[in-house]
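K.L.:
Build me a model from this:
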Amino acid sequence: MEIESGKTAELEPTVTLARLYEKQGFLNKALEIYRELIALEPERDDLRQALKGLEKRLGENTGDSSKLRAAKILSELELWKEAISKRKKMLHPGPEKEKKILVIYGNCRNSGTGQEQSLFAHVSFEEIEKEIRATARELGMKADTFQSGDEEKLAEQIRDAGDSYDVLIIDPGAYTYTSVLIRDALLKVSAPVIEVHVSNINRQGAFGKKPLITGAVTAQLAGFGKETYTMAVHAAANMSGEETRLQCK
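P.N.:
You can find the predicted model right below:
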């Protein structure tokens, strides 16, 4: 097998390739290959011995031992530098991207179930938002919130969320049963969506209607009162953008 000079970049560095270069007289090319291999596997003594022997041959050919020694020192320093850099990356990986979630809820105070209306008669949205944000911070996330009783504004907010958020949490209130607009907006969201309700809407007789929103979300939490929101935030911390979306048929 014969190798053309200048083709090193196209070939994967291996001991066999280095020996072929050395055999055919391309000593500098062989030297480069050995140095690359040692950078990848600095613990291999056989590679270092091969490199040392090759450097000796090059020194004899050039007759310039001082330059060879300098080149050897620089080579060793580069190898140590690469090994230290790899070790640092393993021990101290870069910071992970902060996960962002968006919590959306409709006007549950006036249009939700009896239990929801009772809850929001005693608990303000400001209190709930404070708990949501505090829980998100504890889990290393950032939470934004949006509240409106307007169906079009809710759907618009969902569409505007786009790819800006990792997970969406929504309490659509009474729109759970009536809003095709919100359902269609949710189906176009690529991020996982968690539907939440402070009351158990699945209990027989809760509304007597089939939910429209449920078929367009990834998961659902219901029936835990105001804690439903913080439970959803905990669930969001364990979800990723690769979660499978349930598609409404």
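
K.L.:
switch to C-alpha atoms for all contacts and neighbour counts from now on
P.N.:
OK.

K.L.:
In this structure, mark out all the strands, start to finish.
P.N.:
In the chain, the segments counted as strands under DSSP state E are 99-105, 141-147, 167-171, 193-197, 219-222.

K.L.:
Using TSV, lay out these together with distance to Lys130 and mean neighbour count.
P.N.:
Below are the strands of the chain laid out as TSV (distance: least, C-alpha to C-alpha, whole Å; neighbours: other C-alpha atoms under 10 Å):
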stretch	distance to Lys130	mean neighbour count
strand 99-105	12	21
strand 141-147	10	18
strand 167-171	15	26
strand 193-197	17	26
strand 219-222	20	18
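
K.L.:
Can you add distance to Arg87 and give those strands back as JSON lines?
P.N.:
Converted to JSON lines, the strands of the chain look like this (distance: least, C-alpha to C-alpha, whole Å):
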{"stretch": "strand 99-105", "distance to Arg87": "27"}
{"stretch": "strand 141-147", "distance to Arg87": "29"}
{"stretch": "strand 167-171", "distance to Arg87": "34"}
{"stretch": "strand 193-197", "distance to Arg87": "39"}
{"stretch": "strand 219-222", "distance to Arg87": "41"}
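
K.L.:
structure for this one too, so we can compare:
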Amino acid sequence: MPNVVYILNGPNLNLLGKREPEIYGHQTLDDVRDLCVAAAEEHGLQIIFRQTNAEHELVDWIQEAREAAHAVVINPAAYSHTSIAILDALNACPCPVIEVHVSNIHARESFRHHSYVSHRADAVIAGCGVEGYLLALRRIATLLESK
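P.N.:
Sure thing, here's the model as predicted:
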């Protein structure tokens, strides 16, 4: 049975490829899902891929992952910088967590430089475009193999 990885995406990522392509690129969230499905198969993982603009829904999914997932990859988007609720939910989740950002949040506006999620994340990948998701899945596979 493959290891299950939740890939959770926060607000405005449904507009990936359409919103500020000079920052976020031209690939859509559907493209990202397809890339993640292929990478997951390559690493013997099964993914649950979700996106929401609602903070409470991300919290609910993280709580669900406590029982259903072996790892979490999360792009909390703007909630990175504001959500203690998401941090608290991740702190209650015993599995590996990797935070992903399409853009380099440290090279952007100063309010984006701090991420609450980073306090819990086992790794942070930022500025690699959508390839960051693939790097995260590769790292998750390594972490799960070493258990």
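
K.L.:
Any idea what the TM-score is?
P.N.:
The TM-score (TM-score structural alignment, normalised by the length of the second structure) is 0.86; 144 aligned residues with a C-alpha RMSD of 2.5 Å.

K.L.:
can you tell which of the strands of the first structure is closest to Glu32 of the first structure?
P.N.:
Judged by C-alpha to C-alpha, the one of those that comes nearest to Glu32 of the first structure is strand 99-105, at 43.3 Å.

K.L.:
just checking, what packs against that closest one?
P.N.:
If you count contacts as 3 or more C-alpha pairs under 8 Å, 6 or more residues apart in numbering; DSSP states H and E, strand 99-105 of the first structure packs onto strand 141-147, strand 167-171.

K.L.:
gap between stretch 154-169 of the first structure and the chain center?
P.N.:
18 Å (C-alpha atoms, centre = their mean, to the nearest Å).

K.L.:
which part of the second structure lines up with it?
P.N.:
Per the alignment by TM-score structural alignment, stretch 154-169 of the first structure matches residues 58-73 in the second structure.

K.L.:
ok, now stretch 194-201 of the first structure?
P.N.:
Using TM-score structural alignment, stretch 194-201 of the first structure pairs with 98-105 in the second structure.

K.L.:
Please compute how far the longest helix along the first structure lies from its chain's middle.
P.N.:
The helix spanning the most residues in the first structure, taking DSSP state H as the definition, is helix 65-91. Distance of helix 65-91 of the first structure from the chain centroid (C-alpha atoms, centre = their mean) equals 33 Å.

K.L.:
Stretch 199-210 of the first structure now?
P.N.:
Distance of stretch 199-210 of the first structure from its chain centroid, counting by C-alpha atoms, centre = their mean, is 36 Å.

K.L.:
now do stretch 153-169 of the first structure
P.N.:
Distance of stretch 153-169 of the first structure from the chain centroid (C-alpha atoms, centre = their mean) equals 19 Å.

K.L.:
Quick one: end-to-end distance for that stretch.
P.N.:
Terminal residues of stretch 153-169 of the first structure lie 16 Å apart, using C-alpha to C-alpha, to the nearest Å.
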